[in-house]
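# Please find the sequence and the predicted model below.
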Amino acid sequence: MTKEEKAKYPVKHVKITTCGQLYERWKENKPLYERAPKNGLTLDVEYADNLSLLNWDSDSCDTKLMVCLHGAPGSHSDFEAVIQHMTRLGVRVIAPNFPDYSVTIKTDIFRHSAEEKTEFIKDFLRAIGINRIDVMIAHSSAIYPTTMLWCDQKGPRIESFVLLNPGGHRRIKAMRPVWYTEGGVKVYQNKWGRTLFQIFGTAFLNITKTVTVKADNMNNVILSASTMRYSRFKQLEEKLIKLRESKIPVLLVFSENDRLIEKEIFYEMAEILGANEDNISIYDENGCLEKDGSVDDTIKVVSFRSGGHYCFLKYTNVVNKACDQLLRTLDNKLIQNEVICDTN
């Protein structure tokens, strides 16, 4: 049985060529990229796309488009519940898989940096003909390339954001100890270093508890570390401020008991985005509403006392309802704009 047959939504593939211009720029001061292909890397992208399941014409102006980007590691299957829910609402959902660590081993170039992932998303969306996104969902480390894409004038127009347990604007727990995220990543990029990690790494990490990512797959451990090491996380606060100033609707969802990211960082990000205590809905350890936040067309925050790094899977119904509210906010803005245009 193929992946397509197992999945509860359509799975597609498209070949793209990406990062060519980026690598050409980097060749000037980064010797690593002197051997990069002139046109970039050719990659096969697997992605979810529920278009064939929708009940009405895909070209209808009423059809909303949602793009979902997973963390590291991750895949489009992380958004299965979102896809099924949005399909019932007639919302098209596209969720591509980012390259896994095998691409790094094969090319010895792709480092899963925020810049590379931004180019990857941009080229993928261009390949399937997408230039406007109603809702961009980013889980965990996907916030870094997502916000870069939004700032890119050549990228698609993005109308709103859903940030699920987003990576932080300063160093998070998952990026400590620094010697591992910095040194370990460099060692693993060498084939002899990978051999040592494959033999001893899992046992070492299980004993020392130095990282919070599951150590059962060393490629995934290093993928997570590489993504965060090259995330440009220090630039995120500036982008969050720009999001706030742009008045683009943002839904921020997180858990206070996230093992990768401290709750203080999430609340700091909420404040940077312009949220105050009135905007925050809090759900207790059992997922019951403890405090209801006020409705705001620009910022909405949902905090779970106990939801882990994948709270959108544990509390699917709550997060889906919050996304529904975001879609209604977009509809209201569209109506208001039409009224203004008619008046003029």
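Structure received. Computed from a predicted structure; not experimentally measured.

# alpha carbons only for contacts and neighbour counts from here, please
Fine.

# right, and K314 touches G307 too?
Yes: shown here, K314 and G307 form a contact pair, counting by C-alpha atoms under 8 Å, at 6.3 Å.

# higher neighbour count, these two?
In this view K314 and G307 are compared by other C-alpha atoms under 10 Å, and G307 has more residues nearby, 23 against 14.

# so who does the more buried one touch?
When contacts are counted by C-alpha atoms under 8 Å, 6 or more residues apart in numbering, G307 touches F254, S255, E256, N257, D258, E285, K314, Y315.

# wait, is it part of a strand?
No: assessed with DSSP: H, G, I helix; E, B strand; the rest coil, G307 is coil; it does not lie in a strand.

# Against A215, how distant is it?
Applying C-alpha to C-alpha, to the nearest Å, the value for G307 to A215 is 21 Å.

# And the helices in the stretch 51-200 of the chain?
Read by DSSP state H, counting those that start in this stretch, the stretch 51-200 of the chain holds these helices, from start to end of the chain: 80-89, 101-107, 114-127, 143-151, 178-179, 185-188, 191-196.

# try this one next to it:
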Amino acid sequence: MQKRFLSKITIRAPKLYEKLVKFETEKGNFVDLKAVYEDSLPTSSSQGTVIGFHGSPGSHKDFKYIRHRLDDMGIRFIGINYPGFKQTDAYPGQRFTNLERQRYSDAVLDELDIQGKIIIMGHSRGCENALITTTYRNPHGLVMINPTGLRIHKGSRPKGKLEGLNYMHKQLPKRVGDIILFNYEFSFLFFSIDCSSSSIKNCRIQIQDGQEAMAVIRTIQKCDLEKQMESILKLNEMSTKVMITFGGNDHLIEKEIIFEALQNYQGLKHFDFQSEITDSEKQEILNIFKKHKGISVFVERDNHFQNKKRADLVSDAVETMFLH
């Protein structure tokens, strides 16, 4: 099988747009915010539209390798940028909870008024919101890449660590607190990620300053891990096509936690791989969508960034979903 070296692909520049959206905070205040989002085909696509919800840290760029392939397939991609992560500005009193995240992303999607088939896609922390959004927007498909499970994982342990950092930041002058948090987050990413030569270049730019570091901490702290069960049970009653993919060499989320969560999903055919997936094996995976609800794919040697490593599998799965 010929290997695809995705890191050598020249990725076309994203097409960024702005929309003024209005949504309600948890405290009942209304926020007018300029939402920045990526839209690869603003004139729409006859095949369908993929809506991406990024991780923490993250942005629409989480999906650039997938989006590049979707471009070639003529499939529209819209990348939501959550407030506080350098693309869309934060707003006063932002809580970083799923409730406020949902109200923001719903406001963006309502403004865009997307027609035709839709697939919701999440990476990492964004998978919670992708799952929630799916349960009431009833899209054609749902893709979750390196999702969180139903209980606390190593990226959030010990629980008091995040609470302590949050408390410390509130007590210090903002400038001092931002510097401390930025250095803490950079050290965490640098020593936790498998820093190959290409990864080392990208470690620092994942978090640009202390303000974004605080957004990362608060967003992870506000995960609703156990509450995802409500959405999973709703999803089981829906006809929505589903793909879940995760790796065994994930520095943030233990594979055991994801396997536990998978037991609650119904109608998914599971596939296990050690490392590479051959063309024939990939075709076997894709064929499942013709007659069944969906798939879960585990690759033992994959890390937390299957949005890059498995861009070909994910994009091909999206194309197949739209056809069935």
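Structure received. The shown structure was predicted, so the numbers you read here are calculated from the model rather than taken from an experiment.

# follow-up on the earlier one: export the helices of the stretch 51-200 of the first structure as JSON lines, with columns for mean neighbour count and distance to F233 of the first structure.
Formatted as JSON lines, the entries for the helices of the stretch 51-200 of the first structure read as follows, by neighbours: other C-alpha atoms under 10 Å; distance: least, C-alpha to C-alpha, whole Å:
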{"stretch": "helix 80-89", "mean neighbour count": "18", "distance to F233 of the first structure": "27"}
{"stretch": "helix 101-107", "mean neighbour count": "15", "distance to F233 of the first structure": "20"}
{"stretch": "helix 114-127", "mean neighbour count": "20", "distance to F233 of the first structure": "9"}
{"stretch": "helix 143-151", "mean neighbour count": "23", "distance to F233 of the first structure": "7"}
{"stretch": "helix 178-179", "mean neighbour count": "12", "distance to F233 of the first structure": "14"}
{"stretch": "helix 185-188", "mean neighbour count": "18", "distance to F233 of the first structure": "17"}
{"stretch": "helix 191-196", "mean neighbour count": "14", "distance to F233 of the first structure": "26"}
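
# post-alignment, stretch 228-235 of the second structure versus the first structure, mean distance?
For stretch 228-235 of the second structure, the mean distance to aligned residues of the first structure following superposition is 1.4 Å (mean C-alpha distance after the TM-score superposition for the first structure).

# In the first structure, what range does that stretch match?
Mapping stretch 228-235 of the second structure onto the first structure (TM-score structural alignment) gives residues 236-243.

# which parts of the matching stretch are buried?
With burial defined by 16 or more other C-alpha atoms under 10 Å, the residues of stretch 236-243 of the first structure counted as buried are L236, E237, K239, L240, K242, L243.

# one step back: is there a quick ChimeraX command that grabs whichever of the contacts of G307 of the first structure are buried?
Those of those that count as buried under 16+ other C-alpha under 10 Å are selected in ChimeraX with:
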select :254,255,256,257,258,315
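
# Which of the contacts of G307 of the first structure fall in helices?
K314 (DSSP state H).

# And the strands in the stretch 1-150 of the second structure, which stretches?
Taking DSSP state E, counting those that start in this stretch to define them, one finds strands in the stretch 1-150 of the second structure at 16-24, 30-39, 49-53, 76-80, 118-123, 141-145.

# ok, L142 of the second structure - how many residues close by?
28.

# And the aligned partner of it in the first structure, how close does it get to E237 of the first structure?
Using TM-score structural alignment, the equivalent of L142 of the second structure in the first structure is F161. Taking C-alpha to C-alpha as the measure, F161 of the first structure falls 16 Å from E237 of the first structure.

# ditto for L223 of the first structure
Counting by C-alpha to C-alpha, the gap between L223 of the first structure and E237 of the first structure amounts to 23 Å.

# Same check on I16 of the first structure?
From I16 of the first structure over to E237 of the first structure (counting by C-alpha to C-alpha), the distance is 31 Å.

# And M66 of the first structure, by the same measure?
M66 of the first structure is 24 Å from E237 of the first structure, where distance means C-alpha to C-alpha.

# same check, this time on S281 of the first structure
Per C-alpha to C-alpha, S281 of the first structure is found 23 Å from E237 of the first structure.

# Then A127 of the first structure?
In this structure, A127 of the first structure and E237 of the first structure are 30 Å apart, going by C-alpha to C-alpha.

# And V301 of the first structure, what's its match in the second structure?
With the correspondence set by TM-score structural alignment, V301 of the first structure lines up against S296 in the second structure.

# which residues does the residue nearest to the spatial centre of the second structure contact?
Within the second structure, one residue has its C-alpha closest to the average C-alpha position: by C-alpha atoms, centre = their mean, that is H123, at 2.1 Å. Taking C-alpha under 8 Å, 6+ apart as the criterion, H123 of the second structure is in contact with G52, F53, H54, G55, D62, M144, I145, N146, P147, N307.

# where do the strands sit along the stretch 201-344 of the first structure?
Taking DSSP E, counting those that start in this stretch as the test, the strands found in the stretch 201-344 of the first structure are 250-255, 280-283, 289-291, 299-304.

# Which strands or helices does the third one pack on?
In this case it means strand 289-291 of the first structure. For strand 289-291 of the first structure, the packing partners by 3 or more C-alpha pairs under 8 Å, 6 or more residues apart in numbering; DSSP states H and E come out as strand 280-283.

# Could you tell me where the strand it packs on falls in the second structure?
Taken onto the second structure by TM-score structural alignment, strand 280-283 of the first structure occupies residues 270-273 there.

# By how much does the matching stretch deviate from the first structure on average?
Overlaying the first structure shows stretch 270-273 of the second structure at a mean distance of 2.6 Å from the equivalent residues (mean C-alpha distance after the TM-score superposition for the first structure).

# tally of neighbours for the equivalent of G183 of the first structure over in the second structure?
Structural alignment (TM-score structural alignment) places G183 of the first structure against G164 in the second structure. Burial of G164 of the second structure is recorded as 11 neighbouring residues (other C-alpha under 10 Å).
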